[in-house]
Structure formats: C-alpha cells, structure tokens
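everything below, folded, please.
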Amino acid sequence: MSGLELGSTAPDFTLRDQFGQDVTLSGFRGRKAVCLVFYPFAFSGVCTGELSAVRERLDAFLTFDTEVLALSCDPVYSLRAFADADGLNFPLLSDYWPHGAVSRDYGVFDEERGCPRRSSYVVDTDGIVRWSVHHGLHEARDMDDHLAALRDAVRP
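Modelled structure (predicted):
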C-alpha cells in the first residue's frame, strides 16, 4: 500500500466538518499533534465500530496537545447524519469535492471504490508525519496503537 513517507511534511488541507465548518490541518501546527483517521464509508459496519471506539476514548484522543480528525469522501450532510446517529462528537471531515483530493494527496485513495483506504497518520506539532498504518477494507484498526503513536508525537 502506498502512503506518505515518515518524516515528510504532511500535505495541508482545509475540509468542511459535519457542521459545515472549515477545518485546516495547519491550524493545529505549533499547538497540537493530530491523528488523521481515513475511513471508507459512513454507516458501514467496520467504520461505525472504529469511530465509536474513538468516541468511547475521546478523552484520551483529545488532550491539550492532541486532536483527532476523521476523513471520508462522504458529503457533509451524510457525515452530519452519521455523527448524530452514533453520537460522534469529534470532527468528521468531508473529502467529497474535489472527490478524494486530500485522500489522493496522502496516497490512500482507492480509485476502484472511490473512497479512502482504511489508513491513519499521526502528524506532530511541526506538521511532520511521524507514524502511519494501513489496513484492508474489512480490517479494523487498533486504537491503542493510535493513542500510543499520538502520545509519542507530543513527547519532547
């Protein structure tokens, strides 16, 4: 699987969240490390389970020094319905248009399916990619690994 090289600068982006608000990755620079969670489809079984696992451990993901952003190619309105249905109270970002542009920049867009692959990145406070993991379409991620990588990105 492709993806970004560790130690490279994370491509900047601005995407709308489930409330229609712009979220810009570089807005966290100098303040927070960010865990980017690319997922294929809202409301699908594995994605719902993974994002519910983030919700259940949100206090660990969201500290003064860290943030979690979930990205899919679903439209904003679908993401709002998904967030409302499952109580997802963290940013769900829409890479809908231009379709998959950010997913492509991160090397995780599946051209056949028209969605991002199940991939994650941790970007440190300097905007550098410090960790990544890529899974198959039906293979759930381990959130303990994500939290450990995120904590490591903020350690001096």
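
every contact and neighbour count from this point should use C-alpha atoms.
Fine.

can you map out the helices along the chain?
For the chain, the helices defined by DSSP state H occupy 45-56, 58-61, 76-86, 101-105, 143-154.

residues near the closest residue to residue 67 other than its chain neighbours, how many?
Spatially, and ignoring its direct neighbours in sequence, residue 67 is nearest to residue 34 (4.8 Å; CA to CA, 6 or more residues apart in numbering). Around residue 34 sit 26 other residues, with neighbours defined as other CA atoms under 10 Å.

got a list of what residue 34 touches?
Contacts for residue 34 (CA atoms under 8 Å, 6 or more residues apart in numbering) come out as 28, 66-69, 122-125, 150.

among those, name the ones in strands.
Among the contacts of residue 34, the members falling in strands (DSSP state E) are 66-69, 122-123.

which among the residues you listed end up buried?
66-69, 122-123 (16 or more other CA atoms under 10 Å).

residue 128 touches residue 10, doesn't it?
Yes - between residue 128 and residue 10 there is a contact under CA atoms under 8 Å: 5.6 Å.

between the two, who's got more neighbours?
Set residue 128 next to residue 10 and count neighbours by other CA under 10 Å: residue 10 wins out with 22 against 19.

got the buried residues for stretch 77-96?
78-80, 82-83, 88, 90-96.

residues in contact with it: which ones?
15-19, 23, 42-43, 48, 51-52, 55, 68-76, 101-103.

here is a second sequence; please produce its structure as well for comparison:
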Amino acid sequence: MRDLIAVGDLAPDFTLPDQNNRRVNLAALAADRQVLLVFFPLAFTGNCEGELALIRDREPEFDNESLTTVALSVGPPPTHKVWSSAQGFLFPLLSDFWPHGAVAQQYGVFSEQHGYPLRGTVLVDRDRRVRFSDVAEPGAPRDETVWERALSLA
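Okay, here's the model as predicted:
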C-alpha cells in the first residue's frame, strides 16, 4: 500500500462504471461541485452496509448544491446493482474492478494483503485538490467523526 493521498495533492482523475454501468468521471463531477470519495472494502458486509446506510439516511448532507458523494470498491457493477437496490443506495457505487483496485491504489487506500480497498475518505474540491483524506486501519470501521470532519470542509 502506498501512502494515503495528502491534503493539497491533485486528485488522480478516473472514469469508472457505476452500479447501472454508467461511466462516472471524477473531473466532470468536480467541475460542478466538491466530491466526497468513500472507499469501502466489499458489498454485502456489515460495516460497509452500515457506513453507506448512514450516507443514504443523511442524503442532504452528502448530496447537495456544493457536494456530491460516490462510493468505490472492487466489486463488479452487477454486484453493486443488486446491493444498492436492496439497500436503497441512490448515490453512485463505482466499480474499481479492473485493473483490480487501480484507483484505490492511486489514492493510497488499497490493501495488497486483502485485495480490496480499506475504508478511505477523500474530499476533492472543484480544482481536484484534496481537501481531506483519512483511512481506517485494516479491519477497523470508519471513525464516525470522519464524516463530520470531511463534511465541515465541504
């Protein structure tokens, strides 16, 4: 795992498919508003479900005129489609499936040992500069204060 992307760094651009197989591009999103990138290990797991449910349940804080939120993991779009439909996740779940975890690697949140991203949270501004970055230790849930700290900068 490389070092976590630092505040002030230029966020690497990417285009990934969402759960509906639509292509989502970071630069295009950031041109309109700030973007909160929420990396998660795997769909259909308890901690990930709880964290993304928090975003779903507090949608106006995570998707508004100044901020949009996308979640990223290595699962394929069909898996994300089934999971998002079952959980009512309306925000994009992006598939960093192939090359396996390439975007997570660029952001320094990919665990080579586990083969999936750790719980990384990165806020990107309209100039694609990183305003906030945090990653939980392997196996650890995201500290709930991470949401408040990231949202306070959005």
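
picking up where we left off before, taking the buried residues of stretch 77-96 of the first structure, tell me the two that lie furthest apart.
Maximum pairwise distance among these (CA to CA): 19.0 Å, between 88 and 96.

can you count the residues close to residue 25 of the first structure?
Residues near residue 25 of the first structure, counting by other CA under 10 Å, number 18.

run through the residues that contact it.
By CA under 8 Å, 6+ apart, residue 25 of the first structure lies in contact with 12-14.

in this structure residue 69 of the first structure contacts residue 32, no?
No - between residue 69 of the first structure and residue 32 there is no contact under CA under 8 Å: 11.9 Å.

now residue 86 of the first structure: how far from residue 120 of the first structure?
Between residue 86 of the first structure and residue 120 of the first structure the distance is 21 Å, computed by CA to CA, to the nearest Å.

next, the contact list for the nearest residue to residue 4 of the first structure once chain neighbours are set aside, please.
Closest residue in space to residue 4 of the first structure, ignoring its immediate chain neighbours: residue 106 at 5.8 Å, by CA to CA, 6+ apart. Residues in contact with residue 106 of the first structure, defined by CA under 8 Å, 6+ apart, are 3-4, 10-11.

derive a ChimeraX selection command for the buried subset of the residues you listed.
Written as a ChimeraX command, the selection of buried residues from the contacts of residue 106 of the first structure, which uses 16+ other CA under 10 Å, is:
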select :3,4,10
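
and the contacts of residue 106 of the first structure, which is closest to residue 140 of the first structure?
Using CA to CA, residue 3 is the member of the contacts of residue 106 of the first structure that sits closest to residue 140 of the first structure, with 18.1 Å.

now the closest one, nearest residue through space, not along the chain?
Sequence neighbours aside, residue 107 is the residue nearest to residue 3 of the first structure in space, at 4.2 Å (criterion: CA to CA, 6+ apart).

over to residue 51 of the second structure?
According to CA to CA, 6+ apart, the nearest residue to residue 51 of the second structure is residue 142 (7.7 Å).

look through the second structure and report the residue furthest from the middle.
Ranked by distance from the centre of the second structure (CA atoms, centre = their mean), the top residue is residue 113, with 19.8 Å.

center of the second structure - which residue?
residue 38 (2.3 Å).

that one contacts residue 119, correct?
Yes - with contact defined as CA under 8 Å, residue 38 of the second structure reaches residue 119; the gap is 7.3 Å.
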